[in-house]
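Trainee: structure for this input, please:
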Amino acid sequence: VDTIDYFEKLLNDPNSGLDKPAAVILEGIQGEGGINAASVTWLQRLRELTSRHGILMILDDIQAGVGRAGSFFSFEAAAIVPDIVTLSKSLSAIGTPMALILIKPELDVWAPGAHTGTFRGNNYAFVTARAALEAYWSDSKFEDEIARKSAILVQELNAITEEFPTLGLSVRGRGLMYGLVSPKHHSLPGLVSQEAFRRGLVIEIAGSYGEVLKFMTALTIAEADLRRGLSIIRDSIGAVATTLDGGGAAR
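Mentor: All right, here's what the predicted structure looks like:
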């Protein structure tokens, strides 16, 4: 299904029952939804469509932003400019509470002090966030390091799919945000997560049916630790595969 084409037909059809939305909210890479990465073409078409119809584009980069997708923003490869971008998670660098909204100047209609609440910014988080931006994003070295680790991650995940061909596993994602998808055995990622925990590794699952093993390692992880973690995952899959129909390992 061409979702952009379908969306445009709904917008152009006066009898569709759909009022023109004020905004479209999306993730560059879906996190809890199952590590679904939006393609460059899809993002560009959506930006063109929303601009043409006067619909705001709000991009939620809370999980996929700040380097997680390989670049600082998850949408950089598409060369688009959303109207609003949300950031949080690793923004503060060390887990201190911080979130912010980037908004185009023409949309910033509130006067200073008009948007208030009982919570205020965490000063310590502002300090650590600034230090992280200056240390990691003043040049391309950190981004290049993420790309190198991403290549290792993809190579090892593809090797796992080849080692266990009957499990029907596939790999998807970008940067250091990848998923090992198990459409044949939805229970496998959860079982692997439990087995990995017994072996000293914490890894989460995602997707509507819990069918995705979610790889979101620290961006600063040492290569040796990355490879060790992937080795634990491989061994955990091997242990779980023997309990599933057909085993799974290549002979």
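Trainee: going by C-alpha atoms from here, please, whenever you check contacts or count neighbours.
Mentor: Fine.
Trainee: run the chain-centre distance for the helix or strand F197 falls within.
Mentor: F197 belongs to helix 188-198 when assigned by DSSP states H and E. With CA atoms, centre = their mean, to the nearest Å as the basis, helix 188-198 stands 21 Å off its chain's centre.
Trainee: ok, stretch 1-15 next?
Mentor: 26 Å.
Trainee: so what secondary structure elements neighbour the top helix by length along the chain?
Mentor: Scanning the chain for the longest helix, with DSSP state H as the assignment, gives helix 141-163. Contact partners of helix 141-163 among helices and strands, from 3 or more CA pairs under 8 Å, 6 or more residues apart in numbering; DSSP states H and E: strand 170-174, helix 223-241.
Trainee: ok, residues contacting that helix?
Mentor: For helix 141-163, contacts defined as CA atoms under 8 Å, 6 or more residues apart in numbering pick out 67, 70-72, 136-137, 167-171, 174-176, 180, 219, 223, 226, 230, 234, 248-250.
Trainee: separation between the closest residue to I80 other than its chain neighbours and T50?
Mentor: Closest residue in space to I80, ignoring its immediate chain neighbours: Q44 at 6.5 Å, by CA to CA, 6 or more residues apart in numbering. Distance, Q44 to T50, using CA to CA, to the nearest Å: 10 Å.
Trainee: what's the first-to-last distance across stretch 156-174?
Mentor: In stretch 156-174, first residue to last residue: 14 Å (CA to CA).
Trainee: another sequence for comparison is provided below:
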Amino acid sequence: MKIFEEIESEVQSYARSFPRIFNRAKGEFLYDEEGSEYLDFLAGAGTLNYGHNNDIFKPALIKYIEEDGITHGLDMHTKAKGEFMESFNEKILKPRQLDYVMQFTGPTGTNAVEAAMKLARNVTGRENIIAFTNGFHGVSLGSLAATGNSHHRGAAGVSLSGVTRVPYDGYLGDEIDTTEYLEKVLSDTSSGVDLPAAVIVETVQGEGGINAANFKWLQNLEVICRKHEILLIIDDIQAGCGRTGTYFSFEEAGVTPDIVTLSKSLGGYGLPFAVVLFKPELDQWKPGEHNGTFRGNNFAFVTAKAAIDHYWSDDQFSKEIKQKGRYVSERLEKIVEKYGEGNFTTRGRGMFQGINCVSGELASKITKKCFQNGLIIETSGADDQVVKFLCPLVIKQENLAKGIDIVEQAIKDVCDAENTIPEDNDYFDAVYHQSA
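Mentor: The predicted model follows:
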């Protein structure tokens, strides 16, 4: 570990939570240099929906490399790019009656978000963007302006402008529909909220704490956008590519975004890759007006096509994800009922779920105990209070069960330890009864 201590920046984060040197990975497992095996419920923060070194993708990638296929092509036409676009159009877009063009941006999620916001502003001639509390859209400056987390925003070093933040679904309580507030401020010329170019939203807020918007709220949001001629951007970077049970997270809500951002698991193999999908009438870019050196990762085109062809040619994989999602829901609800004492809650949908532990300190203790017992799992939320389940979608049922068993045992051990604190239990009350 000496080299990491000597010259790697203090900005590192995951390495602090999982202090091992990992050297091999397969499926839903990671292995360190000592040969220890860890179940991976982090999955590259949602980048490895299809697991590590997927046996469907690897031969296609190796073959492409051995045949001296194009590695770097800027935005030039390549065979790999054309074949990916054909598969995506025929097997993803057309079956869902989605008429979108594709823009290939820089390779990360924040690149796609920057392009989406820039496009919306250029098309509408407006500057303001509506974003939501607890939203996370990236850490480059434009995306960061739409991100809620103060930890990330505080590192910007400059003022972050051009965005108005409004309450996400459930932020003010389950009984309050926050789209009514949005409609009110957009309709009132004295509200102080400028008519926006776009609304950007995650249907499930991953980094924000696995907050899942209900479908009616999303439908209301779309109605408001149409009424006021505002573009609807859905950031599907973490929730997309099957994580919620359907390829796009917005499908079951029945909404049709004007613009969609995708990255993370789009490349299939963990290779950097991002795109923006948008309605053809919005394609008002001038040639080269928004570009990036690495906007054509041909290796990712190969594995992305393999992922679509193998997993998304029919609805079987989607059914499997939903079945696993139901199993996760049932298990987490039982854990919360058994150990939560009315304080823990479940959240999320599909294979994008979590346990709200109320306290970030408590959630941290649980994930540390999990790591000691061979499970890599992280926290999310404003105070890192949510234990976040983000395992590969292809995980075997027995390993899914094993991972949840480890979490359950960790919760039991931590709760038992807290309950041994004597007398007035001030610490117990502080941990279990503070608000999220």
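Trainee: so where is the next helix or strand after the helix holding F197 of the first structure in the second structure?
Mentor: In the C-terminal direction, the helix or strand that comes right after helix 188-198 of the first structure (DSSP H and E) is strand 204-206. Mapped onto the second structure using TM-score structural alignment, strand 204-206 of the first structure spans residues 378-380.
Trainee: tell me who's in contact with the residue nearest to I80 of the first structure.
Mentor: A78, A79, I80.
Trainee: report the secondary structure state of it.
Mentor: Put simply, Q44 of the first structure is helix when judged by DSSP: H, G, I helix; E, B strand; the rest coil.
Trainee: out of the contacts of Q44 of the first structure, which end up buried?
Mentor: Buried subset of the contacts of Q44 of the first structure (neighbour count, 16 or more other CA atoms under 10 Å): A78.
Trainee: the counterpart of the residue nearest to I80 of the first structure in the second structure and E251 of the second structure: what is the separation?
Mentor: Aligning on TM-score structural alignment places Q44 of the first structure opposite Q219 in the second structure. Taking CA to CA as the measure, Q219 of the second structure falls 11 Å from E251 of the second structure.
Trainee: do the same with A300 of the second structure
Mentor: 25 Å.
Trainee: what do you get for L119 of the second structure?
Mentor: 23 Å.
Trainee: who's more crowded, those two?
Mentor: Remark: of L119 of the second structure and E251, L119 carries more neighbours, 22 against 14, as counted by other CA atoms under 10 Å.
Trainee: where in the second structure does stretch 89-100 of the first structure align, residue-wise?
Mentor: Going by TM-score structural alignment: stretch 89-100 of the first structure matches residues 264-275.
Trainee: and the matching stretch, how far apart are its ends?
Mentor: One end of stretch 264-275 of the second structure to the other measures 10 Å (CA to CA).
Trainee: what stretch of the first structure does stretch 5-19 of the second structure fall on?
Mentor: Going by TM-score structural alignment, stretch 5-19 of the second structure sits over no part of the first structure.
Trainee: out of the helices and strands packed on helix 141-163 of the first structure, deepest packed?
Mentor: Comparing these by mean neighbour count (mean count of other CA atoms under 10 Å), strand 170-174 comes out on top with a mean of 19.
Trainee: and the following helix or strand past that one, how far out from the chain middle?
Mentor: Next helix or strand after strand 170-174 of the first structure toward the C-terminus (DSSP H and E): strand 177-181. Centre-to-centre, strand 177-181 of the first structure and its host chain are 9 Å apart (CA atoms, centre = their mean).
Trainee: do stretch 391-398 of the second structure as well
Mentor: 18 Å.
Trainee: again with stretch 187-205 of the first structure
Mentor: 19 Å.
Trainee: contacts for that stretch, please.
Mentor: So stretch 187-205 of the first structure is contacted by 182, 210-215, 229, 232-233, 236-237, 239-240 (CA under 8 Å, 6+ apart).
Trainee: okay if I get those as a markdown table plus distance to E162 of the first structure?
Mentor: Listed next are these as a markdown table, based on distance: CA to CA, whole Å:
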| residue | distance to E162 of the first structure |
| --- | --- |
| S182 | 13 |
| G210 | 22 |
| E211 | 18 |
| V212 | 17 |
| L213 | 16 |
| K214 | 19 |
| F215 | 18 |
| G229 | 18 |
| I232 | 17 |
| I233 | 14 |
| S236 | 15 |
| I237 | 12 |
| A239 | 16 |
| V240 | 16 |
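Trainee: report the distance from the match of stretch 89-100 of the first structure to the chain centre.
Mentor: The answer for stretch 264-275 of the second structure is 12 Å, by CA atoms, centre = their mean.
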